[in-house]
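Asks: No letters, just coordinates:
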């Protein structure tokens, strides 16, 4: 399958070669260059990914995991995170370094999940036993987990998050607490199953996953605050990077957070060097670097969704914005263009994840857009206030402010969830997936061609007197 995909990309790249295509108009020539560049980059990235995965013996590891699927195993690894589960108990994420099935022992570095009755401390070494299950790129064990060598002391940030989660659930309610803390730093564990279903049907689950918007908000806030001191631009950028890095250390580095942080780092370097406009080049560099370091990110749906949404905002959203500017003011055009572009390009991935289409995602994202930044800042302010022993009342105030906005977001999600046709089931098959991909490509092409026709400045006419190729010169 991978070989067929690479051959198809190579064939499309050959077809896009200029001597083999017809030069119909200036618009087709302009689009042609972008298409050829995108195809060449896709082919390069696919080949690079294939070489890295083979070099790191990734196919053999996948075959091993499939062989162990459904089998009883022993594991040894390190706790990455442990958080309350929706249905009781705790969901503990373990980064393994060894899997055993008598009489063999295998070196396998994977991230798996196990539901436990005990809260485990991140960073601690653990061993476990249970039945291993593989669901796509999601690995889990149904069994038991225990400390290896005794329970260590919990990190301060871990205890602080647990205390704030309990406080927020007690003061503003579980669903509001899950949304406020989820939007602030990704802790959405208090959300009920009903709230999660409503957020999923309205396309708002991305709000509780730390993304580039959170990193951008932290970077810009630190940049603007320090700017009041009149410091040089290099120091301003370094302060923004420091704040973003501190934020990532609080949140925890998963796939989307790493992508967002790396993108911000590359963007800051571009600003210092005077090349901040090359955002697509920076995203490409970010992808190649992250996939080179960790090829398994290619199978992480959260990482794929994050990258796809970012690429859509860079490539498609500007064209949609320019078209909508003929109808709406610039601010409204941007607010409409961002969810339109992201929802369109993420549709095939959403189909793979949920086997459904959700037609009201754009509407829901537009309605909640004004509340996203205030809720995020309120959650972060509550976390900061909770770290100060004498600021408990301040933490409660920020939680109450964030809770008001969270109530509005939940109301929008439930309203969209109750609308007719909020979820359209669709079987995941090669036929349906190809139709979805071709539909997304067709709509994107229509938008780009229309934008090029309407918004491309016309070439200035050369007076006949100076037209050396004609008869205008006397």
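Replies: It's in. Worth saying up front: this structure is predicted, and the values here are computed from it rather than measured.
Asks: Could you use CA atoms for every contact and neighbour count after this?
Replies: Noted.
Asks: Surely residue 304 is within a strand?
Replies: No - per DSSP: H, G, I helix; E, B strand; the rest coil, residue 304 lies outside any strand segment and is helix.
Asks: Skipping adjacent residues, who's closest to it in space?
Replies: Nearest non-adjacent residue to residue 304, counting by Cα to Cα, 6 or more residues apart in numbering: residue 298, 6.9 Å away.
Asks: Assumed the one you found was part of a helix.
Replies: Yes - counting by three-state DSSP, residue 298 falls inside a helix.
Asks: just checking, it touches residue 307?
Replies: No - taking contacts as Cα atoms under 8 Å, residue 298 lies outside contact range of residue 307: 10.4 Å.
Asks: And those two? Which one has more around it.
Replies: Using other Cα atoms under 10 Å as the criterion, residue 298 and residue 307 rank with residue 307 on top: 23 against 17.
Asks: host element of residue 91?
Replies: Counting by DSSP states H and E, the element that carries residue 91 is strand 90-101.
Asks: buried ones in stretch 151-164?
Replies: By 16 or more other Cα atoms under 10 Å, the buried positions in stretch 151-164 come out as 161, 164.
Asks: also this one, for the comparison:
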């Protein structure tokens, strides 16, 4: 079969893409950005200047070109006006004025979107990690500073879990303190207490909530690890997705599967059109089926701006790949951008909107030709390769500019899960529709949807654990420049690669093996390694080798994914002892990553259950894995696989108004690693350090794990009085000034060599042939 025949509706050879609407949409978009960002008087000046420039430039030109320039200028002016008028509603008026003085006010209004449960980072000096709920809210009436105002301003409420049961459209009132916000929000509102419910949910929420609730109930027959993906993919409800899976989805570029993207709309559209054709629907009725299908799906998910955007982009992408070809699909995309920006000008400055447009444009412009280039592959497989590759390449500049991160795993992960997405969505959608009518059928459909969902979760977990799954780059201008370079390189090289099966196979192998590092890195772990300090960001995770595939792990860092990658790279399958020095999040939040895929015999934990929330969470994790956990006593000794551990602290709980009680209750260990002495100090601060040195006046060590990430709160004797040859610091980007320059200077002056994970990454400590200590960075 020829490539032309297989391409179906792709463009005839030599036919140019219709670009006429692109500059018009771009001008409208640019004008809207200016209107949103500039003050009103400046926006008016820009609009007038654009009109004058258009007249001056267009007069000498031919009539057709004058028309194009006139339309572009007009769209720029319209965009400026639309953006400025919408921005004025948010940044001017009573809500913004009261937010500037952080007034305490009473709000009445309508819940605009489903409440979202979030969690904070923390667990060090800032206290324990905490949960909070965000509610997008439209204020209709506000009372503050003795006056009542009628408004129509969007704000974001920061509330507690008592708000989670609210539905969009419900009218509520609350008291809270305002603070300034930017973007499309008039203010943030810190609300304490339960909502004062003044009315029921909106019509749409009342109609679809039984379907959404029925789906949540039906998926309870699916194992907990991946059941949350089903409501996430079907209706955008992420409330049942665990934190670890959420992070794995982010790393592998799969979050769009639970964010109601154009992919969802495309699947629903194709499924419904396919079903309609099977039952004999033809001709003009097919567009009717398409419109009703998309409209019904939008109502089920909630007709929010991001959902409407996804509906438009998904429809355009399907039309571009399967129906219209690039020539007609690109004008449709340009028209869709113009309409969406006029309806909701804030989309013009939304990163999500830019990524959605970029991905859709990439699919429209690149997929048909790349699919033809891969005529050596079956059509569906060529499409499965081309679509994620085109979308990722098109989004790269914005991803790097905005987030400074690029997911190398995104393309292969999306290709791997591609065949499972549609079955999971269609079966899950069937479960949602059946839930209110016949729950057993809904449960059966949900169980079936659980099979492809398991595959998606498995792929996300495997790719996310690979050390090269993503790389970090400077965001802003530097990221944008790199993104553009990668985009241009991809546009130049990929058509050549894709036409050649052998070259394509080699390139795929390079991505999987080299960039994802699916095979062990050469020389890692180094032969005879004694200990490893894992780079887990701002936190601690230390690995002491206890034998082949066995190691004692001291602290788990703040991120399960990072510590899991580190242990996997070392080949650790057995952890005879897990030591959690204290319960701050930067030492214990990574515990699930230690437990995953490994046999852990027992845990040693701090005697002080503080912060209590973190201690309870750790207890839950360990109990679920059947791991006994006990606090140690000073004098306890352990011998594990040829290494010995002696407990030196805590001898007592130190309470202090100026230091962290939890830090000072850290478990301190003296380890002997085949003749090399290591002092592991947790996060003890000066009071505990002095008490430890008083109790152990002859304490010495070869390797010092510097306490508290190199904080300035140190007793000088801990830095220079122990005779350490090597000082190691677990630290990442932070706002605390860790490690302190004076601490580093004192360590160096004492003769110790200093290694830190924020500069050196993950590194191992070894003994050289001459018996000296050395470090090897990964």
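Replies: Here it is on my side, so go on. All figures in this text were calculated on a predicted structure; none of them were measured in a lab.
Asks: hmm, back to that, which residues does the helix or strand following the strand holding residue 91 of the first structure contact?
Replies: The helix or strand immediately downstream of strand 90-101 of the first structure is strand 104-106, counting by DSSP H and E. Contacting residues not belonging to strand 104-106 of the first structure are listed as 98-100 [Cα atoms under 8 Å, 6 or more residues apart in numbering].
Asks: I'd assumed residue 216 of the second structure was in a helix, is it?
Replies: Yes - when three-state DSSP is applied, residue 216 of the second structure is found to be in a helix.
Asks: looking at it, it is touching residue 229, isn't it?
Replies: No - counting by Cα under 8 Å, residue 216 of the second structure stays clear of residue 229, with 10.6 Å between them.
Asks: Which one of those two is surrounded by more residues?
Replies: residue 229 (32 against 23).
Asks: ok, that one - contacts?
Replies: When contacts are counted by Cα under 8 Å, 6+ apart, residue 229 of the second structure touches 238, 240-241, 258, 453.
Asks: preserved in the first structure, out of those residues?
Replies: Using both residues aligned by TM-score structural alignment, their matches' Cα atoms under 8 Å, the first structure keeps these contacts from the contacts of residue 229 of the second structure: 238, 241, 258, 453.
Asks: Can you add neighbour count, distance to residue 173 of the second structure and secondary structure and give the residues you listed back as TSV?
Replies: As requested, those are exported to TSV (neighbours: other Cα atoms under 10 Å; distance: Cα to Cα, whole Å; DSSP: H, G, I helix; E, B strand; the rest coil):
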residue	neighbour count	distance to residue 173 of the second structure	secondary structure
238	18	26	coil
241	19	30	coil
258	22	31	helix
453	28	39	helix
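Asks: Just give me the closest of those residues to residue 766 of the second structure.
Replies: The closest of these to residue 766 of the second structure turns out to be residue 241 (Cα to Cα; 40.9 Å).
Asks: and the closest one, what pairs with it in the first structure?
Replies: Using TM-score structural alignment as the criterion, the counterpart of residue 241 of the second structure in the first structure is residue 191.
Asks: now do residue 403 of the second structure
Replies: Matched by TM-score structural alignment, residue 403 of the second structure corresponds to residue 354 in the first structure.
Asks: Now do its match against residue 201 of the first structure, distance only.
Replies: Counting by Cα to Cα, to the nearest Å, the separation of residue 354 of the first structure from residue 201 of the first structure is 10 Å.
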